[in-house]
Structure formats: structure tokens, C-alpha cells
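# coords please:
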Amino acid sequence: MNTEKVAEYIIDWLKDYAINARVKGFVVGVSGGIDSALTSTLCAKTGLPTLCVEMPIHQAASQVSRAEEHIAQLKKRFDNVSEVRVDLTATFEDFKNVVPTIEDTAKVDLSLANTRARIRMTTLYYLAGINSALVAGTGNKVEDFGVGFYTKYGDGGVDLSPIADLMKSEVYELAAYFGVPNSIQVAQPTDGLFGDSRTDEDQIGASYDELEWAMKMQNEGKTADNFTGREQEVFKIYIRLNTINQHKMQPIPVCEIPENLK
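Below is the predicted model:
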């Protein structure tokens, strides 16, 4: 990858989109992870107002400190960067207290994890509204179009996706090019939605390097029968997630009524 040229292309694309949309700038949720760090840096590089938003919900201290380090670095480097911290822990707890529950704790835990992401999405759009800005998505290609590892109408609810055509390895490459804090570059990727230390790899069952390989193999028309051992296991993980999460990747189905029935 021509890192410098790709970086310039994304920055120009972001700036042109915002100008054509007649908005002032961008709002980015900053989590302390590599994807949001790169996205917020790219937005900042446009020169347009970029609001970095922290939205802790029972967040691990390490994630909070990485987010704060990154935002402080951006503000030092770019005059167009500002920040706001919205602690949504009480909001999340209030939500838990008013909704019905069931005995299946696994389903409850997953639903509440997705609820965290959706509360954050609502917050970002509120801030975008009052700042005449666009919500910039932080999903990469493997997450958005490979395994669908994001929350529908949560972190998947955005106005534009500047890094969604970058593999995770390319995200790391660009992040290093821009000098994203090392603490973020070396941290294990995590969605931080469960309030514990589980990583993305723990949840998915495969690393991003493995998933990138599987995505490439699928694009080449390979099947599980082409592989054995760990490669076959990873490929099956990828295909299963790619299949069950198509509802996130495809347009919302519309029931089109035949004209003769109208």
C-alpha cells in the first residue's frame, strides 16, 4: 500500500464530502482503539472542525487512558480538534432498570452490549446535530464487510465510512504513519461492550490477520474443503459470521407491492 497516497486520498475524500454536504466538520467516537484513533486523525487532517467524543459506560481504565492520550495528542497537533466527554453509565443503568429481562443471561448480555453501542450512536448524532457535523464511522473492511463485527444501528450507524475499504493491517500501517500513540498501536483490539477484558479475537475465535486471509480466500472462490487444520477452522469461522451477518451488510429489505395490487 502506498501509505502517503492512500492517506491523502481519504483526507481529500472526507473534506470534499463534508463541503458538498454543506456541513462544518466531523464527530468521531474515540474509544482508545486503533480504528477510532485513525479515523479521528484523518478527520483532523482535513482542517475542518473535528469533535472527538468519549462515551464511557463502565469502561476499563486502560481504554479510557488510551482515548485520553490520543485526544490530547490530536489537540496538541491540530487547532481544529475539540473534545467532549459524555459519561453514559447512568443512562445505561437507567435503561437496564426499565426494560424486561429473561432467564437466558447470554441473550440478555448480548442485547445489553449492543444497547451500549446504540446509546453511543444516539449521543454522536445529537452532537452532530448541534454542531452541524457528520458522524464519521470507524469500521474497517474486515469488520464491516467480512465478519460483520459491529452493532447494527450502533457503531454501524454513521454518515460516512472513511476506513471501511482498509483491511485491519492497513489500518495499523496508516496509524503508524500518522504517529498514533504506541499504547493504542500495541493494544489488543476490543469492542469494550461487555465491561470485561475480552478481546475481539476472544469473541470471534480468530485474529484479524487470520480473518483477512479467510476473506481473501473467499474472494478467490475457495471453500473449506480446500484447507485442513487451523486454516480450515478459521475459514469456517469466517464463512459462518459472513453468512449470519449479511443482514448488516445488505440494504434493508423492502416489501415491494406489485402494481396490480395497489
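
# from now on I want contacts and neighbour counts done on CA atoms only, so please keep to that.
Fine.

# and Asp107, what element?
In this structure residue 107 is Lys, not Asp. helix 105-130 (DSSP states H and E).

# how about Gln59: what's its closest non-neighbour residue?
Gly195 (6.2 Å; Cα to Cα, 6 or more residues apart in numbering).

# test my guess that the one you found contacts Ser62.
No. Between Gly195 and Ser62 there is no contact under Cα atoms under 8 Å: 11.9 Å.

# how far away is the residue nearest to Gln59 from Lys15?
Using Cα to Cα, to the nearest Å, one gets 35 Å for the distance from Gly195 to Lys15.

# likewise for Ile130?
According to Cα to Cα, Ile130 stands 20 Å off from Lys15.

# these two - which one has more neighbours?
More neighbours surround Lys15 than the other of Ile130 and Lys15, with 20 against 8 (other Cα atoms under 10 Å).

# was I right about the more buried one contacting Thr50?
No. Using Cα under 8 Å, Lys15 is not in contact with Thr50; the gap is 11.4 Å.

# for the helix or strand hosting Ala7, give me every contacting residue.
Taking DSSP H and E as the criterion, Ala7 maps to helix 3-20. For helix 3-20, the surrounding residues in contact (Cα atoms under 8 Å, 6 or more residues apart in numbering) are 24-25, 42-43, 45-46, 48, 134, 162-163, 173-174, 177.

# kindly reformat these as a markdown table containing secondary structure.
A markdown table is the format used below for the contacts of helix 3-20 (DSSP: H, G, I helix; E, B strand; the rest coil):
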| residue | secondary structure |
| --- | --- |
| Lys24 | coil |
| Gly25 | strand |
| Leu42 | helix |
| Cys43 | helix |
| Lys45 | helix |
| Thr46 | coil |
| Leu48 | coil |
| Leu134 | strand |
| Pro162 | coil |
| Ile163 | coil |
| Glu173 | helix |
| Leu174 | helix |
| Tyr177 | helix |
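
# and these, which are buried?
Buried residues within the contacts of helix 3-20, counting neighbours by 16 or more other Cα atoms under 10 Å: Lys24, Gly25, Leu42, Cys43, Lys45, Thr46, Leu48, Leu134, Pro162, Ile163, Leu174.

# want to put them side by side, so please do this one too:
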Amino acid sequence: MQTEKVVDHMVNWLKEYATTSKTNGFVIGISGGIDSAVVSALCAKTGMRTLCVEMPIHQAPTQMTRGQKHIESLKKQFMNVTNIEVDLTPTFETMKSIFPLAEENDHLQLTLANTRARLRMTSLYYFAGLHGYLVAGTGNKIEDFGVGFYTKYGDGGVDLSPMADLLKSEVYEVADYLEINEDILEAAPTDGLFGDSRSDEDQIGASYDELEWAMHQDDLGKSAENFQGRKLEVFNIYTRLNRANQHKMKPIPVCEIPLHLKKD
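Modelled structure (predicted):
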């Protein structure tokens, strides 16, 4: 990949989109992970106002520290970068307290995890509306269009998505070029939505390198019969998640009413 040219292309794309839409800049949720670090750096390089928002909800201290170090690094390099922290933990706990009691199980845990993501989306749009900014998405190709590993109307609720055509391995190439902090580069990817140390790989059952391989095989039209052992396991994980999460990747279904039924 021609990393420098790819970075320039994304930065120019961001700036042109914001200028054309007559908006004042960008707002990005900072998680302490590589995706938000790269997107915030790309937005900062446009020269337009870039607001980095930390939104902890029972967040692990290590994630907070990585995010804070990244923001400070950006602010030293770019005068157009500002930041704010909004502790959403009390809001999250209030929501939990007013909802009906539910049985403790995997469905509840996933629902609460998605609730965290949607609270953060709401917060980002508050600041976007306040300042006339665009909410910049942090998804990449394997998450957004491969396995659908994001929250619908949570971190999937954005105005534009500069990295959605990059595989996770390519995101790391861009991060290395942008000199993103080493602790972020070395950290295991995690969505940080469960209040524990589980990584993306723990949740999915496969690494991003494995998923990229499976995505390529699926694009080639390969089927499970072509593989065995770990490759078969990974291919099945990928295809299962890809099929199950198509509702995230396709437009909302619209019930089209036949014209003759609309006539009296």
C-alpha cells in the first residue's frame, strides 16, 4: 500500500467533504484504541477544528490512559485539536435503574454493551450539533463490511467514514506512518463495552488477520468444503457473522406500496 498517498487521499477527502457540506470540523470519540487514534489524527491533519471526546462508562484505566496520551500528543502537533471528557457512567447507571429488571444472561450483557455505544453516539451528536461538526466514524472494512462488529446506531451512527475501505492490517500501516503512540499500536483491539478485559478476538473467536484471510476467500467464492482444521473454523466464523449481520450493512428495508394501492 502507498501509505503516504493513502493518508493524503483520506485527509483531502475529509476536508473536501466538510467544506462542501459547510460544516466547521469534526468530532471523534476517543477510546484508547487504534481506530479512533488514526481517525482523529487524519481529521487533525485537515487543519479543520477537531474535537476529541472521551466518554468513559466504567472504563478500564489503561484504555483511558492510552486515549489521554494520544490526545495530548495530537494537541502538541496540531493547534486545531481540542478535547473534552464526558463521564457517562452515572447516565448509564440511571438508565439501567429505570429499565425493568432483566434476567442476568448473555442477551442482557450484549444489550447493555450496545446501550453504552448508543449513549456515546448521542453524546457525539450533541457536540456535533453544538459546534456544527461532523461525527467521524472509526470503523474499518473488516468490521463494517466483513463481520459487522459494531453497534447499529452506536459506533455505526456517524456522518462519514474515512477508514471503511481499509482492512485492519492497513489501519496499522497508516497508524505506523502517522506515528501513533506505541502503547496503542501494541494494545489488543477491544470495543471496551463490557467493563472487563475481553478483546475483539475473545468475542469474535478469530484474529483480524484470520478474518481478513476469510474475507478474501469468501470474495473469491470459496466455500467451507475448501478448508479444514483452523482454516475451516475461521471461515465458518466469518461467514456466520457476515450473514447474520447483513442488516447492519444494507440500507434499512422500506416497504414499498404498489401505486395501485395508493389510488382511491
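
# and the TM-score between these chains?
Here the TM-score for the pair of chains, by TM-score structural alignment, normalised by the length of structure 1, is 0.99; 262 aligned residues with a Cα RMSD of 0.5 Å.

# re earlier: looking at the buried ones among the contacts of helix 3-20 of structure 1, which is nearest Gln246 of structure 1?
Of all those, Gln246 of structure 1 sits closest to Ile163, with 19.6 Å by Cα to Cα.

# so the closest one touches Asn140, yeah?
Yes. Between Ile163 of structure 1 and Asn140 a contact is recorded at 5.4 Å, counting by Cα under 8 Å.

# can you check which residues contact both of the two?
Val171.

# okay, buried residues for stretch 213-226 of structure 2 please.
Quick answer for stretch 213-226 of structure 2 (16+ other Cα under 10 Å): Trp213, Ala214, Met215, Asp218.

# stretch 59-68 of structure 2 too?
Gln59, Gln63, Met64, Arg66, Gly67, Gln68.

# tally of neighbours for Val135 of structure 2?
Val135 of structure 2: 24 neighbours (other Cα under 10 Å).

# so the strand or helix carrying it corresponds to what in structure 1?
Counting by DSSP H and E, the element that carries Val135 of structure 2 is strand 133-135. Strand 133-135 of structure 2 corresponds to residues 133-135 of structure 1 when matched by TM-score structural alignment.

# contacts for that stretch next, please.
By Cα under 8 Å, 6+ apart, the residues outside stretch 133-135 of structure 1 that reach it are 18, 23-28, 124-125, 127-128, 158-160.

# would you reformat the contacts of helix 3-20 of structure 1 as a markdown table and include distance to Ile244 of structure 1?
Output for the contacts of helix 3-20 of structure 1, formatted as a markdown table (distance: Cα to Cα, whole Å):
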| residue | distance to Ile244 of structure 1 |
| --- | --- |
| Lys24 | 38 |
| Gly25 | 35 |
| Leu42 | 32 |
| Cys43 | 32 |
| Lys45 | 37 |
| Thr46 | 37 |
| Leu48 | 38 |
| Leu134 | 29 |
| Pro162 | 25 |
| Ile163 | 23 |
| Glu173 | 30 |
| Leu174 | 30 |
| Tyr177 | 35 |
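
# farthest pair in those residues?
Farthest apart among the contacts of helix 3-20 of structure 1 - using Cα to Cα - are Lys24 and Glu173, which lie 28.6 Å from each other.

# tell me which stretches of the stretch 101-250 of structure 2 form helices.
106-131, 141, 168-177, 182-186, 200-204, 208-219, 229-244, 246-249 (DSSP state H, counting those that start in this stretch).

# tabulate the ones you listed in CSV, adding columns for distance to Val11 of structure 2.
Formatted as CSV, those follow (distance: least, Cα to Cα, whole Å):
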stretch, distance to Val11 of structure 2
helix 106-131, 19
helix 141, 18
helix 168-177, 12
helix 182-186, 21
helix 200-204, 27
helix 208-219, 25
helix 229-244, 29
helix 246-249, 25
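
# out of those, nearest to Thr151 of structure 2?
It is, among the helices of the stretch 101-250 of structure 2 and with distance given as Cα to Cα, helix 106-131, at 5.8 Å.

# other SSEs contacting the closest one?
Judged by 3 or more Cα pairs under 8 Å, 6 or more residues apart in numbering; DSSP states H and E, the packing partners of helix 106-131 of structure 2 are strand 25-29, strand 133-135.

# kindly recompute the last result at 10 Å.
strand 25-29, strand 49-54, helix 89-98, strand 133-135 (3 or more Cα pairs under 10 Å, 6 or more residues apart in numbering; DSSP states H and E).

# whichever helix or strand comes after the last one: average distance to aligned residues in structure 1?
The element immediately downstream of strand 133-135 of structure 2 (helix or strand, assigned by DSSP H and E) is helix 141. Relative to the matching residues in structure 1, helix 141 of structure 2 has an average distance of 0.3 Å after the fit, by mean Cα distance after the TM-score superposition for structure 1.

# which residues touch helix 141 of structure 2?
Around helix 141 of structure 2, the neighbours that count as contacts under Cα atoms under 10 Å, 6 or more residues apart in numbering are Val147, Gly148, Met163, Ala164, Asp165, Leu166, Leu167, Lys168, Glu170, Val171, Glu212.

# how close does the residue nearest to Gln59 of structure 1 get to Val254 of structure 1?
The gap separating Gly195 of structure 1 from Val254 of structure 1 is 36 Å, by Cα to Cα.

# neighbour-wise, which of those two wins?
Set Gly195 of structure 1 next to Val254 and count neighbours by other Cα under 10 Å: Gly195 wins out with 12 against 6.

# surely that one and Ile57 touch.
Yes. Between Gly195 of structure 1 and Ile57 there is a contact at 7.9 Å, judged by Cα atoms under 10 Å.

# hang on, the earlier thing: what's the most buried one of the helices and strands packed on helix 106-131 of structure 2?
Stretch with highest mean neighbour count among those: strand 25-29 (a mean of 27; mean count of other Cα atoms under 10 Å).

# neighbours of Glu4 of structure 1, how many?
When neighbours are counted by other Cα under 10 Å, Glu4 of structure 1 registers 11.

# and the counterpart of Ile84 of structure 2 in structure 1, what element?
With TM-score structural alignment as the criterion, Ile84 of structure 2 lines up with Val84 in structure 1. Assessed by DSSP H and E, Val84 of structure 1 sits inside strand 81-85.

# any chance of the buried residues of stretch 59-68 of structure 2 in JSON lines, plus secondary structure and distance to Lys248 of structure 2?
Below are the buried residues of stretch 59-68 of structure 2 laid out as JSON lines (DSSP: H, G, I helix; E, B strand; the rest coil; distance: Cα to Cα, whole Å):
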{"residue": "Gln59", "secondary structure": "coil", "distance to Lys248 of structure 2": "26"}
{"residue": "Gln63", "secondary structure": "helix", "distance to Lys248 of structure 2": "27"}
{"residue": "Met64", "secondary structure": "helix", "distance to Lys248 of structure 2": "28"}
{"residue": "Arg66", "secondary structure": "helix", "distance to Lys248 of structure 2": "29"}
{"residue": "Gly67", "secondary structure": "helix", "distance to Lys248 of structure 2": "27"}
{"residue": "Gln68", "secondary structure": "helix", "distance to Lys248 of structure 2": "31"}
